[in-house]
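Peer 1: How does the following fold in three dimensions:
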Amino acid sequence: MDKAIRVLLFLFCFLLCAYPAKALQDYEVGNIRYKSFSTHTQIIIEKTAQTDCLPARELTSPSRLLINLFPAVLLTLQGRAEVGHQQEIAVGDNFIQAVRLKQEHESILQVVIDLALTEYTYNISSQEPDSLVIDIRGPRDDSDKDLVVDLLRKIESSPSIPSVSPEKKGKVFKIVLDPGHGGDDPGAVGPSGLKEKDVVLAVAKELASLLKKEPGIEVHLTREKDRFLYLYRRTEIANQLGGNIFMSIHANAAPSRKATGVETFINSRYAEDKEAALVAARENRPAEFKGISREAEALLWDMIQDKYKSESNDLARSIQKGLSEATGLEDRGVKKAPFSVLRGAAMPAVLVEIGFISNPWEESKLKKDDFRKKIAQGILDGLKDYLEKIELITLEPIAEN
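Peer 2: Predicted structure coming up:
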């Protein structure tokens, strides 16, 4: 009997140790090389299809470009890199001095590009599923900034995008719900195979049915079936509908299956902590405004998002309170991180994580219709609280004639 117990304990410990290694093997970053041209320098990073990157961060004194890859582990001659491992690739051309790599976290690989220029432009793209391409070029002129200013004037004057505060009570208030992922993009997948795209679509539909019963509310979904949408297209739909609120609904995931709880995000240029960065990395895909350079994109983002920063924060706090109270799940609070799906929304915008699909216990709850209804009711409670606070409309039951 004792021998059998010892064997079982050994197998249990073996599986605990083996799982992370197997998981990390799927996210190995191997060959990193560069090509020098007269007009630019190109860095090619061979990766797996699952590995993505956070929006790049520009640093000065000296001039550097910082990119975090997630989930990713550097593959060296000795095997998978340990946390803290560093190495450098010397370049020394007209655009780049060197590329430095650091295994910042067991699933985050930090890439720092030491630049030879103080004024530059860059582009990041996934030309193939298994490679990330970074192009560094010289500076462009300021013509794109005029394009952005003109675009913002059109946004401000457009009747299709109403003010955050309608002039009178009773005016129709448009809420755009965005069920994350869809189609070929399943999102996170739980231990038993539950897909994020299916859970969030069901929750969004339940929430929409509740909102339709409220007077003065008009609700729209970016997708009503299992189909793929590019991230920029989701806020584009919301803007075209003239939405007053944009809410992207997701199910969370983490390397540790013990992670639990609900949290609500607002957009920010940088993540406030590593956990927020991991969530943003998982939800993001590389996305840029078409035909607009890096400088113009940054200016456009700053000007649009600054206008709605306060409203987005108030909205997030109300939703987070309603969601945590209705579900009874751990309240992880309101956080800030860079989300491509929120960028470009000409209205208050939030991203809601309704629970950890990677946690077996929470995954089992997310499967159940009654729990999904609790999630929808919690979000509705938060929305009503937000709307009543800013005195936009009075959400009272419609009196029977």
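Peer 1: drop to CA atoms for contacts and neighbour counts, all remaining ones
Peer 2: Noted.
Peer 1: can you tell me how far the residue nearest to residue 57 when sequence neighbours are not counted sits from residue 74?
Peer 2: The shortest distance from residue 57 to any non-neighbouring residue, by C-alpha to C-alpha, 6 or more residues apart in numbering, is to residue 66 (5.0 Å). When distance is defined by C-alpha to C-alpha, to the nearest Å, residue 66 is 16 Å away from residue 74.
Peer 1: which of the residues in the longest helix belonging to the chain are buried?
Peer 2: Using DSSP state H, we find that the single longest helix of the chain is helix 294-327. Using 16 or more other C-alpha atoms under 10 Å as the test for burial, helix 294-327 gives 294-297, 300-301, 304-305, 308-309, 311-327.
Peer 1: Pull out the buried residues from the next helix-or-strand element following it.
Peer 2: Tracing the chain past helix 294-327, the next element assigned as helix or strand by DSSP states H and E is strand 331-337. Taking 16+ other C-alpha under 10 Å as the basis for neighbour counts, the residues of strand 331-337 that come out buried are 331, 334, 335, 336, 337.
Peer 1: Before we compare anything, build this one as well:
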Amino acid sequence: MLGLVFPGAVLADQAETDYQKARGSYSSLQDSARKKLYRENWVQVIDGFLAVARSHPGHRRAPDALYLAGKACQGLYEISRSRGDALRAVETYDRVADEYPRDSLADDALLLAGELLESALQDPVQAYLRYQRAAEQFSGGDMASLAKKNRERLAGHAPARPASPPPAAPAPAKAKAQPGSAGQVSLNGLRFWSNPGYTRVVVEMSGSADYTANFLPGDPKNGTPPRIYVDLQGVASSSAIQDMTSVDDGLLRQIRAGRPDQGTVRIVLDLFSISDYKVFPLADPYRLVIDVAGERGTTLSAKEPELRSLPPGAGDGIAGILDKAPDSKPPKVAIPSTEGGHQQLRRIVVDAGHGGKDPGAVGPSGVLEKDVTLAMARSLARKLESEFGCEVILTRNRDVFLPLEERTAIANKVGADLFISIHANAARNRDAYGVETYYLNFSKNDKAAAVAARENGTSLKEVGDLELILFDLMANAKINESSRLAAEIQKSLVDRLSRHYSHVRDLGVRQGPFYVLLGATMPSVLVETAFISNHREESRLTDSKYHENTSDAIVTGVRNYATALKMIASQ
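Peer 2: As a prediction, the model looks like this:
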């Protein structure tokens, strides 16, 4: 009855409830260093705030929600280093000023938009326009003084005829081929994951390109840092890659891009130190991966991982979200070693294969590999944490797409001791069934190559091409340890599943060139838990009991491996 008499009051209460719920999720994210590692957690918070603004545009909480959505987009950018995330933050801040010009947050939002455009997006003209608008349109606001100083500092970038209101931030654009270069490869973006002991840089391209990689030692007398540079031939320059991206994390100073001549784009990594580096291409889509290892003494084995992508910004708690490692270390469990010793097993990364726009294999009844791998990965993570008391990080915790090279980069960045990727097998022969476990190496037979091609999303020819570059990448791939881990997991899987199910076939331990394992600095395996293409095993893959049994078996395999190698620490 009250709702019928006072509908506005009910809607207002709902708006407040929705806002406080979104704000609670935001606070929870801010309080958890671990949650901040996952894009989906940021996206959920952003979507929550935007839903408040969309559903209750006239409520007093609408501008607050938009402003915090912009802050969350900016926080995500500080982790992802994705240009698109920074642009979305600018766009959301602009909305605050455009849609709620009388709100006290309007000038704050314009100032933050200007700072992002200036520092992150390297667009001083658009930054100037935001500062100008904040100084003139909101001259009585608390940000007017700072906006005026920033405008004066960028006065040299003022447009001859400034637009009013200033134009929206430019959308991410793919590089256009230069005149006369029809079909030329373009740069589509650049991503990186970095800490004092490890850096992975991924250069995204529209097609394959010839490249050369070179290393130049530093010259302390001249103050020149060591650097790696990669020249890409026949590639068009693009606004998708900034001229300079500052990192300054202890290993990588900055990433620069330039054009030494008309037909070449050069990517330069300025470093503090280096012990080794590798450069290799991946296909579908085309990208070039640059892996850099720091000198001894700065590696993650010697210190806690720095969970940050950039130095914190002054006066902004969001910008420094990854400045600190987790407040407390995960507890350790003392487990006797059969060889009379104890060592540490502190952090494991569990990877749920496929996800988002990549469904993986599809079963005869329509079951998707990406769904069953996520369910099993969650189960495995819980059991590993319970069994060993270590920290377990999921590369994805919901249905989102994650590039294969990003999964291993996550494990390298957090200093994982083990990397376990969960998959479901598939074959054209619907009668094929069984369990097998892989580690990174050259494929010894056509079946292993076929599995690698399917999991990589490539052709058999591209698998062959990948094996050619593996010769230069295998030295640090932990082959022996990965082989032992795969053997223990495979044995445990067959033993346990055979006790609970009929028709369990041991397909053994195999090796192959898997993108998802490439560049891992810790023992890493890929587990094919069953054939989703087989009716009987597809049914099992949807059963939570099968998930539990599979997880228990993997945990046993990890325990046997860790005990044998004295990896589990005493308290």
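Peer 1: picking up where we left off before, right, and the residue nearest to residue 57 of structure 1 touches residue 100 too?
Peer 2: No. Look at residue 66 of structure 1 against residue 100 with C-alpha atoms under 8 Å: they stay out of range, at 9.6 Å.
Peer 1: which residues do those two both contact?
Peer 2: Shared contacts of residue 66 of structure 1 and residue 100 (C-alpha atoms under 8 Å, 6 or more residues apart in numbering): 111, 112, 113.
Peer 1: Just give me the match in structure 2 for the second one.
Peer 2: In structure 2, no residue is paired with residue 112 of structure 1 according to TM-score structural alignment.
Peer 1: so how far is the strand or helix carrying residue 112 of structure 1 off the chain centroid?
Peer 2: For residue 112 of structure 1, the element it lies in under DSSP H and E is strand 108-115. From the chain centre to the centre of strand 108-115 of structure 1 is a distance of 20 Å (C-alpha atoms, centre = their mean, to the nearest Å).
Peer 1: which other helices and strands contact the helix or strand just after that strand?
Peer 2: Going down the chain from strand 108-115 of structure 1, the next helix or strand is strand 121-128, by DSSP H and E. Applying 3 or more C-alpha pairs under 8 Å, 6 or more residues apart in numbering; DSSP states H and E, one finds that strand 121-128 of structure 1 makes contact with strand 131-137, helix 294-327.
Peer 1: other SSEs contacting the last one?
Peer 2: In terms of contacts (3+ C-alpha pairs under 8 Å, 6+ apart), helix 294-327 of structure 1 is packed against strand 121-128, helix 143-157, strand 262-267, strand 331-337, strand 349-356, helix 369-389.
Peer 1: In JSON lines, list those along with distance to residue 283 of structure 1.
Peer 2: Listed next are these as JSON lines, based on distance: least, C-alpha to C-alpha, whole Å:
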{"stretch": "strand 121-128", "distance to residue 283 of structure 1": "16"}
{"stretch": "helix 143-157", "distance to residue 283 of structure 1": "26"}
{"stretch": "strand 262-267", "distance to residue 283 of structure 1": "12"}
{"stretch": "strand 331-337", "distance to residue 283 of structure 1": "11"}
{"stretch": "strand 349-356", "distance to residue 283 of structure 1": "10"}
{"stretch": "helix 369-389", "distance to residue 283 of structure 1": "20"}
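Peer 1: closest one to residue 247 of structure 1 among the ones you listed?
Peer 2: Of all these, the one in closest proximity to residue 247 of structure 1, counting by C-alpha to C-alpha, is strand 349-356 (5.1 Å).
Peer 1: sorry, back to before: go through the helices and strands packed on helix 294-327 of structure 1 and name the closest to residue 275 of structure 1.
Peer 2: The stretch from those with the least distance to residue 275 of structure 1 (C-alpha to C-alpha) is strand 331-337; that distance is 9.6 Å.
Peer 1: what about the closest one, how far off from structure 2?
Peer 2: With both structures laid over each other, strand 331-337 of structure 1 and its partner residues in structure 2 are 0.5 Å apart on average (mean C-alpha distance after the TM-score superposition for structure 1).
Peer 1: residues making contact with that strand?
Peer 2: If you take C-alpha under 8 Å, 6+ apart as the criterion, strand 331-337 of structure 1 is touched by 261-272, 276-277, 280, 316-317, 320-321, 324.
Peer 1: Quick one: closest of the helices and strands packed on helix 294-327 of structure 1 to residue 213 of structure 1.
Peer 2: Put simply, out of those the one that sits nearest residue 213 of structure 1 is helix 369-389, at 11.1 Å, with distance taken as C-alpha to C-alpha.
Peer 1: Following superposition onto structure 2, what is the mean distance for the closest one?
Peer 2: Compared with structure 2 after fitting, helix 369-389 of structure 1 has a mean deviation of 0.7 Å; criterion: mean C-alpha distance after the TM-score superposition for structure 1.
Peer 1: ok, back up a step: could I get the helices and strands packed on strand 121-128 of structure 1 in a markdown table, plus columns for distance to residue 188 of structure 1?
Peer 2: Converted to a markdown table, those look like this (distance: least, C-alpha to C-alpha, whole Å):
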| stretch | distance to residue 188 of structure 1 |
| --- | --- |
| strand 131-137 | 21 |
| helix 294-327 | 20 |
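Peer 1: Would you tell me which of the ones you listed gets closest to residue 189 of structure 1?
Peer 2: helix 294-327 (20.8 Å).
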